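Visitor: Next comes the sequence, and after it the predicted model I'd like to discuss.
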Amino acid sequence: MLYQLPTSVIDNNEVENSVNENLSIDRAIELVEGENPMEGIFMLRDIIEREPENVDALYYLGVLSLKTSQYEKASQRFNQIITIDSSDKRAYLQLGFSSYYLGKYKAADSLFNFIVESGDSLLIKELDVFLKSK
């Protein structure tokens, strides 16, 4: 006879893993922005290796790619996010930024229009700041 864990134990493990993953992402971001950027980047990459569809880790790696002018890599990350979760408007905005820097102005314009039409005031504000700086 096999012993089966109660569903509550399984659910608790999933919640615990999710919390630990979020703490790891938060710690990685602290490292990136603080004393050891490379260690933070390696932590985020490690999270992606273990959980390839971790949208938060992909997002922060994409943002870091943008900050370091790795626009193709950033585009890949944001496209991955959109494939996983097509409702993640942050990814569309960041993909728009990447497209702009790559000289793909029509694609960027389309993505920026998507953000405006979404009505998300925080993302629209971020877009306005970006456009005013250009």
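Guide: That came through, no problem. Residues are numbered from 1 along each chain as shown.
Visitor: all contacts plus neighbour counts: C-alpha atoms, from now on.
Guide: Noted.
Visitor: Does the residue nearest in space to the middle of the chain lie in a helix or a strand, and which?
Guide: The C-alpha lying nearest the average C-alpha coordinate of the chain belongs to Tyr59 (CA atoms, centre = their mean; 1.1 Å). Per DSSP states H and E: Tyr59 is located in helix 55-67.
Visitor: Show me what that helix is packed up against.
Guide: On a contact count with 3 or more CA pairs under 8 Å, 6 or more residues apart in numbering; DSSP states H and E, helix 55-67 meets helix 7-33, helix 37-50, helix 71-84, helix 89-101.
Visitor: Export these to JSON lines and append columns for distance to Phe130 and mean neighbour count.
Guide: Shown next, in JSON lines, are those (distance: least, CA to CA, whole Å; neighbours: other CA atoms under 10 Å):
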{"stretch": "helix 7-33", "distance to Phe130": "21", "mean neighbour count": "14"}
{"stretch": "helix 37-50", "distance to Phe130": "24", "mean neighbour count": "17"}
{"stretch": "helix 71-84", "distance to Phe130": "16", "mean neighbour count": "20"}
{"stretch": "helix 89-101", "distance to Phe130": "8", "mean neighbour count": "23"}
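Visitor: alright, now check it against this:
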Amino acid sequence: MKLSTKTHYGLRILMHIAIDKRTNKRSCGKDISSRQGINEAYMEQLMISLKNASLVKTIRGRNGGYQLAKDAHLISLLEVVEAFEGPIDLTESSGTVPEQVAANGIWLRLGEHIKKQVRAVNLDQIVDEGLQQSADYII
């Protein structure tokens, strides 16, 4: 399974906002797009998907920007993936051929296993791991 660039950028945006929250910093669009190397117009499109998935919310006004819609430990990687890729479904349309029925059962179980594993990872864990890897890289 290959994830789209939108999913990769979407996760980076969420990580950026989560890190800003840890340091009590406001997350504004220009700062996010600049630091992440994402065109600002494209970033706004990604934000729409993140807002529609209830992962971020917009703060209007002079000190506006973006913030997580819920705590980082409550945002699963599965939510991020499904915000851009849609539901994970590895099965074909149902059929009556015995081999197709059997294969769909295997694909269904594999899909459920993948979802379980991806759901178990949350944004807080991803940020912690990313910060640790950054610190290791600097040393």
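Guide: It's in. Only a predicted model underlies this, so the values are computations on that prediction, with no experimental measurement involved.
Visitor: So after superposing, what's the score?
Guide: For this chain pair, the superposition-based TM-score is 0.28 by TM-score structural alignment, normalised by the length of structure 1; 57 aligned residues with a CA RMSD of 4.3 Å.
Visitor: follow-up on the earlier one: quick one: the residue nearest to the centre of structure 1 and Ile81 touch, right?
Guide: Yes - using CA atoms under 8 Å, Tyr59 of structure 1 is in contact with Ile81, at 7.2 Å.
Visitor: what's the overlap in contacts for those two?
Guide: Ala91 (CA atoms under 8 Å, 6 or more residues apart in numbering).
Visitor: Next secondary structure after the longest helix along structure 2?
Guide: Taking DSSP state H as the criterion, structure 2 has its longest helix at helix 98-119. Downstream of helix 98-119 of structure 2, the next assigned helix or strand under DSSP H and E is helix 123-138.
Visitor: and that following helix, what does it pack onto?
Guide: Using 3+ CA pairs under 8 Å, 6+ apart: helix 123-138 of structure 2 touches helix 5-22.
Visitor: in what helix or strand does the nearest residue to Tyr92 of structure 1 once chain neighbours are set aside lie?
Guide: Leaving out its chain neighbours, the residue that sits closest to Tyr92 of structure 1 by CA to CA, 6 or more residues apart in numbering is Leu111, at 6.0 Å. Using DSSP H and E, Leu111 of structure 1 sits in helix 105-118.
Visitor: what's the angle from that helix to helix 89-101?
Guide: Computed by axes from the mean of the first three to the mean of the last three CA atoms, to 10 degrees, the angle separating helix 105-118 of structure 1 from helix 89-101 equals 150 degrees.
Visitor: any idea of the angle the helix or strand just after helix 105-118 of structure 1 forms with helix 105-118?
Guide: Using DSSP H and E, the next helix or strand after helix 105-118 of structure 1 towards the C-terminus is helix 121-132. Helix 121-132 of structure 1 runs at 150 degrees relative to helix 105-118, counting by the same axes, to 10 degrees.
Visitor: For helix 121-132 of structure 1, name the packing helices and strands.
Guide: helix 89-101, helix 105-118.
Visitor: now those helices in CSV, with distance to Asp128 of structure 1?
Guide: What follows is those, written out as CSV (distance: least, CA to CA, whole Å):
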stretch, distance to Asp128 of structure 1
helix 89-101, 11
helix 105-118, 10
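Visitor: how about the ones you listed, which one is nearest Asp46 of structure 1?
Guide: With CA to CA, the closest approach to Asp46 of structure 1 among these belongs to helix 89-101: 20.6 Å.
Visitor: counting contacts, what elements does the closest one pack onto?
Guide: Using 3+ CA pairs under 8 Å, 6+ apart, the elements in contact with helix 89-101 of structure 1 are helix 55-67, helix 71-84, helix 105-118, helix 121-132.
Visitor: Could you export the helices and strands packed on helix 55-67 of structure 1 to JSON lines, including columns for distance to Glu126 of structure 1?
Guide: Formatted as JSON lines, the helices and strands packed on helix 55-67 of structure 1 follow (distance: least, CA to CA, whole Å):
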{"stretch": "helix 7-33", "distance to Glu126 of structure 1": "20"}
{"stretch": "helix 37-50", "distance to Glu126 of structure 1": "24"}
{"stretch": "helix 71-84", "distance to Glu126 of structure 1": "17"}
{"stretch": "helix 89-101", "distance to Glu126 of structure 1": "9"}
